[in-house]
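*Asks:* What would the 3D arrangement of this be:
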Amino acid sequence: MEHRGLDAYGYIEREGALGRIQPEFSGVVAAARARISEAYGRRLHSAYLYGSVPRGTARPGRSDLDLLLALHHEPTDEDRDTAEVLGQGLDEDFPQIDGVGILLYDKDTLLSEQERYDLGWFLACLCTPLLGADLAEHLPRYRPDATLARESNGDLALLLPRWRARFDAASAPAEYRRMSRFFARHLVRTGFTLVMPRWGGWTSDLTESAAIFGRYYPERAEQMRDAAVVALEPVEDPAVVRWLIEDLAPWLADEYTARHGTKTPRRTQQPA
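*Replies:* Next up, the predicted model:
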């Protein structure tokens, strides 16, 4: 029987756990815990891991380390600079990871009604507690429904102009590589959440996500499979990045809006 990431009551199970971290990544996780605590001190409410490392599917030398930090107050420029230095240091010191991504928010935003089905869901279902009191205790359970689909990924059309501007400003192979991974991941996950309510479950596995999407959109199945490959094996070819943002993304944005509507506007924009 196909496992769809739900508990016995139909709620999305929280993925990831500290006990699933592979031995190869235990050192970098321990260092992240210590360095986060030292860098933010009392400003930090809690810290979380997400992505392949806490799911136990990370690939040494290829996977990045993803962190969410919840502060007691709205992040300042100094807080963001601290996060950048922290991420660079971890990336340089631990060759088993390929990059560090750090999301930085204040706890009130993460628990706000506005973010209930976006950042709140993300923290409650996709993040693994690393430091501090778990904010998920103050959030509801979530089902793979149309509301979650709309509020989590219903903003692709708004992101595309920013993606295109980022692409136009790029010139170095390393920039195209980073964009190919970021854009492809986002598109595969958006493709999955487009069909998530019909499939009736949750997965963060990109290959599985693309396969599930293809069941409902066979005419775009090959493209989504190709995007999943790029998400896992990023490339430096600007033509691939252009294809993602000029072919697959516009179609996906239009289809998403037609089926689920547009994400509720936010006071502050989320990262592109």
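*Asks:* For the rest of this, base every contact and every neighbour count on C-alpha atoms.
*Replies:* Noted.
*Asks:* The stretch 51-200 of the chain: strands as residue ranges?
*Replies:* With DSSP state E, counting those that start in this stretch as the definition, the stretch 51-200 of the chain shows strands at residue ranges 65-71, 100-106, 127-132.
*Asks:* Switch these over to JSON lines; also include distance to Gly51 and mean neighbour count.
*Replies:* Compiled in JSON lines, the strands of the stretch 51-200 of the chain are given as follows (distance: least, CA to CA, whole Å; neighbours: other CA atoms under 10 Å):
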{"stretch": "strand 65-71", "distance to Gly51": "6", "mean neighbour count": "23"}
{"stretch": "strand 100-106", "distance to Gly51": "10", "mean neighbour count": "18"}
{"stretch": "strand 127-132", "distance to Gly51": "8", "mean neighbour count": "20"}
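*Asks:* Can you give me the distance of Pro250 to Gly56?
*Replies:* Pro250 sits 33 Å away from Gly56, taking CA to CA, to the nearest Å as the criterion.
*Asks:* ok, now how distant is the nearest residue to Gly10 once chain neighbours are set aside from Trp202?
*Replies:* The spatial neighbour of Gly10 that comes closest, neighbours along the chain excluded (CA to CA, 6 or more residues apart in numbering), is Arg143 at 6.5 Å. Taking CA to CA as the measure, Arg143 and Trp202 are separated by 9 Å.
*Asks:* And this one, please, so the two structures can be compared:
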Amino acid sequence: MADTVPPKGLDDRGYIEREGSLTRVPDAFRPVVAAARERLQDVFGARLHSAYLYGSVPRGTARVGRSDLDLLVALRAEPTDADRQAARVLGAALDKEFPQIDGAGTLLYGRARLLSDLERYDLGWFVACLCTPLLGADLAAFLPRYRPDSLLARETNGDLALFLPRWRERIAGAEDREEARRPLVRFMSRHLVRTGFTLVMPRWQGWTSDLREMAEVFGAYYPERARQMRTAAEYGYEPVGDPEVLHSYVDDLGPWLAEEYTRVHGTKAPRPD
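*Replies:* You can find the predicted model right below:
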């Protein structure tokens, strides 16, 4: 059954096609994108090398009042604490001003890191395949084309085991607050579904960013875990505040997935941070 799933998200040579485009941004989100473009220039000025959109907004699947605005900024030098604070202030201002979005976040990196050998199959791939150019010269011109192979799987999500202790700490800190648990469920659900998908991606030979489709593809190869992953995909879109969901992630699904990932693809190359 699994081998009959048609490949998606690849060009006719088997490379992952870049998803997203400014032409796909829904009309309701165009004022937000325009404001982000203008304000990023104001905030970072000449230090800004390039900026990108990623996520549901450039894919054209964003939901008014439910989706967030995701940005990635490449600076000409490594970001400082002041840069990170400025990005947080910008995100908060956009979120407050535009009811179309439910939050705004900015990933900040130096150009050199994004183009480094260490990040070629992680952040580099992310920029080249999952990010839509918004400002400046596109770094994808300096990056290779990517296939859905085991190397890409290892370097994108082969570090889940490192995250689980941190997740347990975050869960403990939100134990008595449902409003804090709900975003944790959303974040961890999405991370687990994407990790489950990239575990089987080289066998499926395709790419998708749709959580439900990711869960279905995973379930074709691991039917004994299919229901858990489908449920996680739903919580990735519509999170609940149930603490039992979080504990199941760090006590059952997460540890199993981390062990299986290491067995199949190995461990991601260590990063300094």
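*Asks:* Spatially, what comes nearest to Arg230 of the second structure if we skip its sequence neighbours?
*Replies:* The shortest distance from Arg230 of the second structure to any residue other than its chain neighbours is 5.3 Å, reached at Ala215 (CA to CA, 6+ apart).
*Asks:* what about the one you found, helix or strand, and which?
*Replies:* Using DSSP states H and E, the element containing Ala215 of the second structure is helix 211-221.
*Asks:* who's in contact with the aligned residue in the first structure for Met229 of the second structure?
*Replies:* Met229 of the second structure is assigned Met224 in the first structure as its aligned equivalent, the criterion being TM-score structural alignment. Listed by CA atoms under 8 Å, 6 or more residues apart in numbering, the contact set of Met224 of the first structure reads Val188, Gly191, Ala210, Phe213, Gly214.
*Asks:* Could you do Gln205 of the second structure as well?
*Replies:* Shown in contact with Gln205 of the second structure (CA under 8 Å, 6+ apart): Pro7, Lys8, Pro148, Asp149.
*Asks:* any idea how far whatever residue of the first structure lines up with it lies from Gly5 of the first structure?
*Replies:* Following TM-score structural alignment, the counterpart assigned to Gln205 of the second structure within the first structure is Gly200. For Gly200 of the first structure, the distance to Gly5 of the first structure under the criterion CA to CA works out to 9 Å.
*Asks:* Let me have the strands of the stretch 51-200 of the first structure in a markdown table, adding distance to Ala83 of the first structure as columns.
*Replies:* Listed next are the strands of the stretch 51-200 of the first structure as a markdown table, based on distance: least, CA to CA, whole Å:
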| stretch | distance to Ala83 of the first structure |
| --- | --- |
| strand 65-71 | 9 |
| strand 100-106 | 7 |
| strand 127-132 | 16 |
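*Asks:* of these, which approaches Tyr11 of the first structure most closely?
*Replies:* Of all the strands of the stretch 51-200 of the first structure, the one in closest proximity to Tyr11 of the first structure, counting by CA to CA, is strand 127-132 (15.6 Å).
*Asks:* what range in the second structure does that closest one sit on?
*Replies:* Residues 131-136 of the second structure are the counterpart of strand 127-132 of the first structure, counting by TM-score structural alignment.
*Asks:* Other residues contacting the matching stretch?
*Replies:* Stretch 131-136 of the second structure is touched from outside by 18-22, 37, 48-55, 58, 72, with contacts defined as CA under 8 Å, 6+ apart.
*Asks:* Tell me how far it lies from the chain's centre.
*Replies:* From the chain centre to the centre of stretch 131-136 of the second structure is a distance of 16 Å (CA atoms, centre = their mean, to the nearest Å).
*Asks:* how much does it stray from the first structure?
*Replies:* Taken against the first structure, stretch 131-136 of the second structure registers an average deviation of 0.4 Å after superposition, with mean CA distance after the TM-score superposition for the first structure.
*Asks:* how about the aligned partner of Trp243 of the first structure in the second structure, what does it touch?
*Replies:* Matched by TM-score structural alignment, Trp243 of the first structure corresponds to Ser248 in the second structure. With contact set as CA under 8 Å, 6+ apart, Ser248 of the second structure has these partners: Gly254.
*Asks:* Wait, a helix at Ser248 of the second structure?
*Replies:* Yes - with DSSP: H, G, I helix; E, B strand; the rest coil as the criterion, Ser248 of the second structure is part of a helix.
*Asks:* Now do the helices in the stretch 51-200 of the first structure.
*Replies:* If DSSP state H, counting those that start in this stretch is used as the criterion, the helices of the stretch 51-200 of the first structure fall at 52-55, 77-93, 107-110, 119-121, 146-153, 156-169, 173-199.
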